[in-house]
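Chemist: Sequence and predicted structure, then a few things I'm wondering about:
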Amino acid sequence: MSGLSIGQVAERTGLSVHTLRFYEREGLLAQPVRRGPAGHRVYDEDDVGWLGVCIRLRASGMPLTDIRRYTELVRAGQGNEAERLEVLREHRERVLTQRHELDECLKLITHKVGIYESRLGLRDHVPDCADQTL
């Protein structure tokens, strides 16, 4: 039986072996992980691709419960695309809100950096700001 070992998948995805086992236990894989003759996990390229999806969803802040729900819908096959779409739309809204909040934080930080660079002579002018003492 050819395929990838758990160590190879860990190396390719950047996930730890422990995390891969956790994802499997939590039902986050789109298909059951095959086992070799000795009982070792054997992954294929589809598994690696799906893990890439999970990694991105997780990195964007999607809760494991939502990833599990989305995985269950994918695993169930065609006919539930509207539900999959709803899971992704809801998450997209959370990501857009988070991105907006981060943009606002970045504006403040950039402004403050400008103030301190100006005070230290690293910048020619002070950015406009009502409170330049913080």
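Modeler: Cool, got the structure.

Chemist: going forward, measure contacts and count neighbours with C-alpha atoms only.
Modeler: Will do.

Chemist: the helices in this protein, which residues?
Modeler: In the chain, the segments counted as helices under DSSP state H are 6-13, 17-25, 45-59, 64-76, 81-119.

Chemist: Looking at those helices, which is nearest to residue 35?
Modeler: Of all the helices of the chain, helix 6-13 sits nearest to residue 35, with 10.7 Å by CA to CA.

Chemist: counting contacts, what elements does the closest one pack onto?
Modeler: helix 17-25, helix 45-59 (3 or more CA pairs under 8 Å, 6 or more residues apart in numbering; DSSP states H and E).

Chemist: ok so, going back, relative to residue 39, which of the helices of the chain is closest?
Modeler: Between residue 39 and those, the tightest spacing by CA to CA is seen for helix 6-13, at 11.9 Å.

Chemist: ok now stretch 4-11, how far from the chain's centre?
Modeler: Chain-centre distance of stretch 4-11: 19 Å, with CA atoms, centre = their mean, to the nearest Å.

Chemist: okay, pairing it with this:
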Amino acid sequence: MNIAEVSKQLDISPDTLRYYERIGLIPPVKRNKSGIRDYGETDLKWIEFIKCMRSAGLMVEVLIEYVELFRQGEETIAARKNILIEQRNQLAAKMEDLKKTIDKLDYKIEVYENAILK
């Protein structure tokens, strides 16, 4: 699958795909005889993972570290797991903060609704 097809399928720009590969956020993509990127299923799974993690707010640097550890092999499994646990804990804390904000907004909306009904 070429970069345009991947871009369309995963809704991510070709420039972003090139950037992610250049900075090591996704492993290097194989190229065909003409030098054109030829994305495989594994590449697509990496891109989906990175896209998901980025949309959740994970920092590029953390994800680069994770990918580098992955490339080093099975001896880094514990380190990779620790990165994911830490990121999950940070996201859970953010979710709790967002929940509190939503609760406050709901309260304020209710106050205004009650004021309008009077």
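Modeler: Looks like it came in fine. The shown structure was predicted, so the numbers you read here are calculated from the model rather than taken from an experiment.

Chemist: Drop the TM-score for these two in here.
Modeler: The TM-score (TM-score structural alignment, normalised by the length of the second structure) is 0.93; 118 aligned residues with a CA RMSD of 1.4 Å.

Chemist: if we can go back for a sec, could you dump the helices and strands packed on helix 6-13 of the first structure into CSV and include distance to residue 7 of the first structure and mean neighbour count?
Modeler: Below are these laid out as CSV (distance: least, CA to CA, whole Å; neighbours: other CA atoms under 10 Å):
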stretch, distance to residue 7 of the first structure, mean neighbour count
helix 17-25, 6, 14
helix 45-59, 12, 15
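
Chemist: Format those as TSV; extra columns: distance to residue 65 of the first structure.
Modeler: Formatted as TSV, these follow (distance: least, CA to CA, whole Å):
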stretch	distance to residue 65 of the first structure
helix 17-25	12
helix 45-59	11
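
Chemist: returning to what we had before: how about the helices of the first structure, which one is nearest residue 37 of the first structure?
Modeler: helix 6-13 (14.7 Å).

Chemist: mean per-residue distance, that closest one to the second structure?
Modeler: When the second structure is superposed, helix 6-13 of the first structure averages 0.9 Å from its matched positions, counting by mean CA distance after the TM-score superposition for the first structure.

Chemist: TSV for the helices of the first structure, including distance to residue 31 of the first structure?
Modeler: Shown next, in TSV, are the helices of the first structure (distance: least, CA to CA, whole Å):
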stretch	distance to residue 31 of the first structure
helix 6-13	15
helix 17-25	9
helix 45-59	8
helix 64-76	7
helix 81-119	17
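
Chemist: Indicate which one of those helices is closest to residue 34 of the first structure.
Modeler: With CA to CA as the measure, helix 45-59 is the member of the helices of the first structure nearest residue 34 of the first structure (10.2 Å).

Chemist: so where in the second structure does that closest one end up aligned?
Modeler: Mapped onto the second structure using TM-score structural alignment, helix 45-59 of the first structure covers residues 41-55.

Chemist: what about that stretch, how far off from the first structure?
Modeler: Superposing on the first structure and averaging over aligned pairs (mean CA distance after the TM-score superposition for the first structure), stretch 41-55 of the second structure comes out at 0.9 Å.

Chemist: Please pull up the equivalent of residue 22 of the first structure in the second structure.
Modeler: Using TM-score structural alignment as the criterion, residue 22 of the first structure maps onto residue 19 of the second structure.

Chemist: gap between the residue nearest to the spatial centre of the second structure and residue 62 of the second structure?
Modeler: Nearest residue to the geometric centre of the second structure (CA atoms, centre = their mean): residue 53, 2.0 Å. Separation of residue 53 of the second structure from residue 62 of the second structure (CA to CA, to the nearest Å): 10 Å.
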